[in-house]
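1. Compute the structure for the input listed below.
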Amino acid sequence: MPVPPPPPAAGPSTTPARTVSWERARARAHGAARPPAGRSVPLREAAGRTLAEDLRARHPLPAFDTAAMDGFAVAGGPGPWTVRGAVRVGAPWPGRLGPGDCVEISTGACVPPGAHAVLPLEGASVSGHRVAGDVQLPGRHVRKAGEDAGAGECLAPAGTLVGPALTGLAAACGHDALTVRPRPRVAVLVTGDELHHAGVPAAGRVRDALGPLLPGLIDLLGGENVALRHIPDRPAGRLAEELDRLGGAEVVVVTGSTSVGVTDRLRRALADRGARLVVDTVACRPGHPMLLAELPTTRWLVGLPGNPYAALVAARTLLGPLLAGLSGQALGPLPRMPVRGRVRAAPGLTRVVPVSWAGGDVRIVEGHRAAFLRGAAVGDALAAIGPEWAEGDLAPLLLP
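-> All right, here's what the predicted structure looks like:
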């Protein structure tokens, strides 16, 4: 009598996961994050980080009454005025103008006390030390002290992403440093025995696209890529070993291994480590087997599918909002545009497709199967197409 084969080894549950909508997945990823305390950095190091405190003006802007034109700062009456001197940028005039007086003045220079307006150079008639011209209304061509911002006024709230304009604004109002959140550190584990890492792959293998793709994407999303390692599927314990070995990163990204196939071991590794699943599959195509988990070590793990475009969609869905939350940024509403083109309906699912600008609309770009990046590579944004979408309807956009 034949001996029956032994029962299969216990593995991760294959019961349907608690799938959440695409919109809910983004909100969960953002809401789960807890931003660290801010730290002060010099202005030259602040770009790309997020304000941890409101940016406030340390003095009025402008700090003094400023000439908005080259010409003559005039005091009282219809003129003509007598020239008492000249005022250049960075060198305030020491006196006070009386009625009938004026000084030659450069754009950006401090308007002397007593002056009521600036007569532009092209409107002035000069004869020796006498100047005539049209009567200037009080305040004409003068930027008054504090008219842009008062001392102590909030110029940018905490949570604002620091860019070149904000660093310039901070300098203009007297700051040498900003208190910002550190960029979240992200380590990447790219899994798969089939991956080839240089040149044209051999038969049965595919070129790794995610190793080159993810560092730049992490930087674009506000993180700092601190490690990238390639992990084979065999032997079975390699992925778990790498998870235990990694240090120095708040977020770990694992590509592949997110489904329930024979070589997909991420869920087992998470269960063995007591991880808390925040998102476990998302109702979207491509990328639905994505996941987000919190490890007991207070690290976050984002699981991405192995197919390149599916992984890109998953990263924009979970990793982007998570990094925004860790940086203290708000998850604001996405811009919406009319979308035109062809895409197959997916009942109950959000389809995330590449789009390009087309006047006042956006148009779906071909080449967006789960493994193919051409559409995303040449498109301008990703559009989230809901299950009830019809051509020309509004859809939210994920901008670069």
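2. make it CA atoms for all contacts and neighbour counts henceforth
-> Fine.
3. Could you count how many residues lie near Ala269?
-> Neighbour count of Ala269, defined by other Cα atoms under 10 Å: 18.
4. Sorry, wrong one. I was asking about Asp272.
-> Neighbour tally, Asp272, other Cα under 10 Å: 10.
5. who's in contact with the residue nearest to Ala209 when sequence neighbours are not counted?
-> Sequence neighbours aside, Pro308 is the residue nearest to Ala209 in space, at 6.4 Å (criterion: Cα to Cα, 6 or more residues apart in numbering). Going by Cα atoms under 8 Å, 6 or more residues apart in numbering, Pro308 touches Ala209, Leu210, Ala370, Ala371, Phe372, Leu373.
6. Mind telling me what element the closest residue in space to Thr317 that isn't next to it in sequence is part of?
-> Of all residues beyond its chain neighbours, the one nearest Thr317 is Arg26 (5.5 Å), with distances taken as Cα to Cα, 6+ apart. Per DSSP states H and E, Arg26 falls inside helix 22-32.
7. Go through the contacts of Pro308 and flag which are in strands.
-> Among the contacts of Pro308, no member is found in strands (DSSP state E).
8. sorry, back to before: relative to Asp148, how far out is the residue nearest to Ala209?
-> 48 Å (Cα to Cα, to the nearest Å).
9. what does Pro338 give?
-> 37 Å.
10. Between the two, which is the more surrounded one?
-> Pro338 (18 against 12).
11. Just say helix, strand or coil for the more buried one.
-> Following DSSP: H, G, I helix; E, B strand; the rest coil, the label given to Pro338 is strand.
12. Spatially nearest residue to it, not counting backbone neighbours?
-> Nearest residue to Pro338 in three dimensions, chain neighbours excluded: Leu394, at 4.1 Å (Cα to Cα, 6+ apart).
13. Look up how far Glu45 lies from that neighbour.
-> Using Cα to Cα, Leu394 is found at 39 Å from Glu45.
14. Give me the more crowded residue out of these two.
-> Higher neighbour count among Leu394 and Glu45: Leu394, with 20 against 14, using other Cα under 10 Å.
15. Now do the same contact list for that one.
-> Contacts of Leu394 by Cα under 8 Å, 6+ apart are Arg336, Met337, Pro338, Val339.
16. one more to line up against the first:
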Amino acid sequence: MISVAEHRRRILETVRRLAPQQVPVTQAQGCVLAKDVEALVPLPGFDNSAMDGYIVGAADVAGLPAPDSADSAEASDAPEGAGQPVRLPVDGDIPAGDTRQLRLEPGHAYRIMTGAPIPAGGDVVIPVELTDGGTEYVTLHAADAPGRHIRRAGEDVHAGDIVLRAGTVLGARQLAIAAAVGAGELSVYPRPRVVCLSTGDELLPPGSVPGFGQVVDSNGLMLAAALREAGFDARAGGVVLDTEEAVTAALDAALADADAIVTTGGVSMGAYDAVKAALSSLGTVAFDKVAMQPGKPQGFGTLGEREVPVFTLPGNPVSALVSTEVFVLPALRTMAGLPVEPAPPPRARVLDGWPSPPGRAQFVRVIVEEAQAEPWMGAASGTAGPPGPSLRSAGGQGSHVLQALADADALAYVPADVTRVEPGDLLGYRRLGQQGWAAE
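-> Here you go, the predicted structure:
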């Protein structure tokens, strides 16, 4: 047998990052930037109001008090008339989206809305709360210093600035600034397209009622969903009969548009292992026994002119999902331009114990018991944090046990040299769907 690390290393040394593509900014979520994004326009693109209120000239409100002192009676040494309300005629409204290039005359005001452009000659926005709200004439009771409540053109981003660097993962915030600075398309490493094939004469499509000796295919549905949860484009390719001809035809069809292929079943030592039979004469796929539980029978290689990676996984559902978490997802992250490890795995104390097979790394379905924490908005600064999470087994650990898999929310990693896990032991774990394993 080979170790988990050895099989994983062979996979990661084989897969290659996909070639960059130009995609619309609306379709780039989750992708990794292949090229810096340069601002085509400044942000903001023009001087605009940060408040609903009135735009006036600074000279017209020079005698008004600041808002925090508008109600103060102290100012005995102020000039006569200082601090008295100012009444100005209102020349109209400037709503957001107004494209007129207006000019404010001295001694006049415009009513202005948040985001609306500042007219030439306007120096100060007076929030509506500091006025009587008039539409023909407005009475102003207080005023801030010139420039207050005005967002200046380019104060956030200048035209020509690099707003996003190559290698950035494009989430909601990154897509927002890319669109705002004028990027219609982005150069990205695309998300790999994956086809998941389930092999076995006993399999029926989801929605079927199985008879004696028959099983509903849960692998294709499960693995495609797990890969989509991790941010990749995946689909179930359907059930493939246990014949070399059927497997070969299914692989040929998948190669038409897939960047990676995942098969389940047909890779053990039985007489009907059609996947192994079909792939033994195709591409570079090699089959190994990996020192892990579950998931010992594994295969990996490439097919076709594009050297499409093919992962052949065991047919038992738990083995298939564990193999996907440990081997497939790190490879897809590499192909997508992402780091193999999204983050260092956390560690937690075990609440119960269980045996572990000697000489084999064990991936145990566990439930993470979170400590009760204060809501983040109400947490007091400087207070001690809550105790860390704990792990407990989700139940039966057989490779066919779907209930424990459904109940689990993480996999705990037990090294190959450990034969028993005791309560209180510290184990690394990964939330299911948060791929990447640093196996020894």
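17. Please work out how many residues are found near the residue nearest to Thr317 of the first structure.
-> Arg26 of the first structure has 22 neighbours, counted by other Cα under 10 Å.
18. And for Gly213 of the second structure?
-> Counted with other Cα under 10 Å, the neighbours of Gly213 of the second structure add up to 8.
19. I figured it hits Glu202, correct?
-> Yes - counting by Cα atoms under 8 Å, Gly213 of the second structure does reach Glu202; the two are 6.6 Å apart.
20. Show me the helices in the stretch 1-150 of the second structure, by range?
-> Applying DSSP state H, counting those that start in this stretch to the stretch 1-150 of the second structure gives helices spanning 4-14.
21. quick one on the thing from earlier: filter the contacts of Pro308 of the first structure to the buried ones?
-> Buried members of these, counted by 16 or more other Cα atoms under 10 Å: Ala209, Leu210, Ala370, Ala371, Leu373.
22. so where do the helices sit in the stretch 151-300 of the first structure?
-> Counting by DSSP H, counting those that start in this stretch, the helices of the stretch 151-300 of the first structure are 164-172, 210-220, 238-245, 266-272.
23. Just the buried positions in the shortest one, please.
-> It stands for helix 266-272 of the first structure. Neighbour-count burial for helix 266-272 of the first structure, counted by 16+ other Cα under 10 Å, picks out Leu266, Arg267, Arg268, Ala269, Leu270.
24. so which of these comes closest to Cys173 of the first structure?
-> Cys173 of the first structure lies nearest to Leu270 out of the buried residues of helix 266-272 of the first structure, by Cα to Cα, at 48.8 Å.
25. quick one, what contacts that closest one?
-> Ala293, Leu295.
26. go again using 10 Å as the cut-off
-> Ala240, Leu243, Arg276, Leu277, Ala293, Glu294, Leu295, Leu301 (Cα atoms under 10 Å, 6 or more residues apart in numbering).
27. For burial, what's the neighbour tally of the fourth one?
-> It stands for Leu277 of the first structure. Every residue meeting other Cα under 10 Å relative to Leu277 of the first structure is counted, giving 17.
28. if we can go back for a sec, switch the buried ones among the contacts of Pro308 of the first structure over to a markdown table; also include distance to Ser21 of the first structure.
-> Listed next are these as a markdown table, based on distance: Cα to Cα, whole Å:
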| residue | distance to Ser21 of the first structure |
| --- | --- |
| Ala209 | 27 |
| Leu210 | 25 |
| Ala370 | 19 |
| Ala371 | 22 |
| Leu373 | 23 |
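29. Identify the residue of the second structure aligned to Pro112 of the first structure.
-> Using TM-score structural alignment as the criterion, the counterpart of Pro112 of the first structure in the second structure is Pro119.
30. Strands along the stretch 1-150 of the second structure, start to end?
-> 21-24, 32-33, 37-38, 48-49, 53-56, 86-94, 109-112, 124-127, 137-140, 150-151 (DSSP state E, counting those that start in this stretch).
31. By how much does the first one deviate from the first structure on average?
-> Aligned to the first structure and superposed, strand 21-24 of the second structure gives a mean residue distance of 2.9 Å (mean Cα distance after the TM-score superposition for the first structure).
32. buried set for that strand?
-> Neighbour count says strand 21-24 of the second structure has Val23 buried, by 16+ other Cα under 10 Å.
33. corresponding residues in the first structure for that strand?
-> Residues 39-42 of the first structure are matched to strand 21-24 of the second structure when aligned by TM-score structural alignment.
34. Double-check that Leu321 of the second structure belongs to a helix.
-> Yes - judged by three-state DSSP, Leu321 of the second structure forms part of a helix.
35. dump the residue contacts of the residue nearest to it when sequence neighbours are not counted.
-> Nearest non-adjacent residue to Leu321 of the second structure, counting by Cα to Cα, 6+ apart: Leu223, 6.6 Å away. For Leu223 of the second structure, the contacting residues are 194-197, 229, 234-236, 262-264, 317, 320-321, 324-325, by Cα under 10 Å, 6+ apart.
36. Specify which member of the residues you listed is nearest to Val41 of the second structure.
-> Glu229 (35.0 Å).
37. What's the local residue count around that closest one?
-> A count of neighbours around Glu229 of the second structure, defined by other Cα under 10 Å, yields 14.
38. Show me what it lines up with in the first structure.
-> Glu229 of the second structure maps onto Leu220 in the first structure, by TM-score structural alignment.
39. Would you map the strands across the stretch 201-350 of the second structure?
-> All strands of the stretch 201-350 of the second structure, identified by DSSP E, counting those that start in this stretch, fall at 203-204, 215-216, 233-240, 260-264, 286-289, 292-293, 297-303, 308-313, 347-350.
40. how many other residues sit next to Gly128 of the first structure?
-> The criterion is other Cα under 10 Å. On that basis, Gly128 of the first structure has 8 neighbouring residues.
41. returning to that earlier point: closest one to Gly171 of the second structure among the strands of the stretch 1-150 of the second structure?
-> Using Cα to Cα, those put strand 32-33 closest to Gly171 of the second structure, at 9.5 Å.
42. Mean distance between that closest one and the first structure after superposition?
-> Averaged out, strand 32-33 of the second structure is 3.9 Å away (mean Cα distance after the TM-score superposition for the first structure).
43. Residues in contact with that strand: which ones?
-> Contacts for strand 32-33 of the second structure (Cα under 10 Å, 6+ apart): 20-21, 164-171, 186-191, 336-338.
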